[in-house]
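**Student:** need a 3D model of the following:
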Amino acid sequence: MEFVLAFQQPPNVYETYADLLKAQQVSLAWKQYMGALAAAGVMRAGTQLDPRNASTVRMRDGQRQVQDGPSPDAYALFGGFVVINVETLAEALNWAELSPSSSAGFTEVIPVLPITRA
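**Tutor:** Below is the predicted model:
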């Protein structure tokens, strides 16, 4: 089964990147985590995102509204994701638990639905 692990962290986590030592520690934790996923052979795809430079789009009364930056409604920023292929939801939850984002924010586990063609 494929699952997306969506990494969500509060905005203040991104502020720590300004401190070089803290940024190196965070980077090392992510490298180790991604390395473990790759070594286990479960990672299929993934990427890091820059949510601080996102744009938020809403349609209201037929008009597009664009706001620079992440949604003001968000209490966590979507910083990246991986797609994993594991046998069970329990395995996906175990991988999510190990994510650095789970201790600073949260990791959402989302099943991937197969694409059906008509």
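**Student:** CA only for contacts and neighbour counts going forward, please
**Tutor:** Fine.
**Student:** which residues touch residue 109?
**Tutor:** Applying CA atoms under 8 Å, 6 or more residues apart in numbering, we find residue 109 in contact with 3-6, 92-93, 96.
**Student:** what comes up buried for the biggest helix by length in the chain?
**Tutor:** Looking across the chain with DSSP state H, the single longest helix is helix 20-40. Neighbour counts using 16 or more other CA atoms under 10 Å place 23, 26, 33-34, 37 of helix 20-40 among the buried residues.
**Student:** sequence B follows; please return its structure for comparison with A:
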Amino acid sequence: MKYLLMIYENEKAAEALSEAEVQRMLGEYGTFTEAIQNSGHFVSGEELEPTAAATTVRIRDGKRLTTDGPFAETREQLGGFFLVEARNLDEAIGIASRIPAARTGSIEVRPVREFPLPQD
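**Tutor:** Got it, this is the predicted structure:
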């Protein structure tokens, strides 16, 4: 089963890191990513641009409304994700607990709903 591991952190705190701290964190992410690739759990993963680059889209009364930035003001912002293949929720949680940002932010683990593909 696939699980989306969403990485939430405080953007302002991340922006305040020194260059040495950023390089250390990038090294930890590289090590983590290599480990889940080698274990066969890795499907995909990306870092996202800051929330200032986001646009929220809504349709209300048939009209498209756009707002700069995220919809909700929160203390932690979605900064990236890993899509992994895991046997069950416990295994996905184990993988999520190894993501470096779990120490300073939070990781939301959510099963991916898989729909059967239509047969030709």
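**Student:** got a TM-score for the two of them?
**Tutor:** The TM-score (TM-score structural alignment, normalised by the length of structure 1) is 0.83; 117 aligned residues with a CA RMSD of 2.0 Å.
**Student:** can you tell me which of the buried residues of helix 20-40 of structure 1 is nearest residue 17 of structure 1?
**Tutor:** Taking CA to CA as the measure, residue 17 of structure 1 lies nearest residue 23 of these, at 4.5 Å.
**Student:** ok, the closest one touching residue 15?
**Tutor:** No: counting by CA atoms under 8 Å, residue 23 of structure 1 stays clear of residue 15, with 9.4 Å between them.
**Student:** residue 3 of structure 1 in helix, strand or coil?
**Tutor:** For residue 3 of structure 1, the assignment made with DSSP: H, G, I helix; E, B strand; the rest coil gives strand.
**Student:** could you do the one 4 residues further on as well?
**Tutor:** Secondary structure of residue 7 of structure 1, reduced to three states by three-state DSSP: strand.
**Student:** count of residues packed around the nearest residue to it once chain neighbours are set aside?
**Tutor:** Setting aside the residues directly before and after it, residue 7 of structure 1 is nearest to residue 107 in space (CA to CA, 6 or more residues apart in numbering), at 4.8 Å. By other CA atoms under 10 Å, the residues close to residue 107 of structure 1 number 24.
**Student:** need the three-state assignment for residue 107 of structure 1.
**Tutor:** State at residue 107 of structure 1, reduced to three classes by three-state DSSP: strand.
**Student:** so which elements touch the longest helix of structure 1?
**Tutor:** Packed against helix 20-40 of structure 1 by the contact rule (3 or more CA pairs under 8 Å, 6 or more residues apart in numbering; DSSP states H and E) you find helix 100-104.
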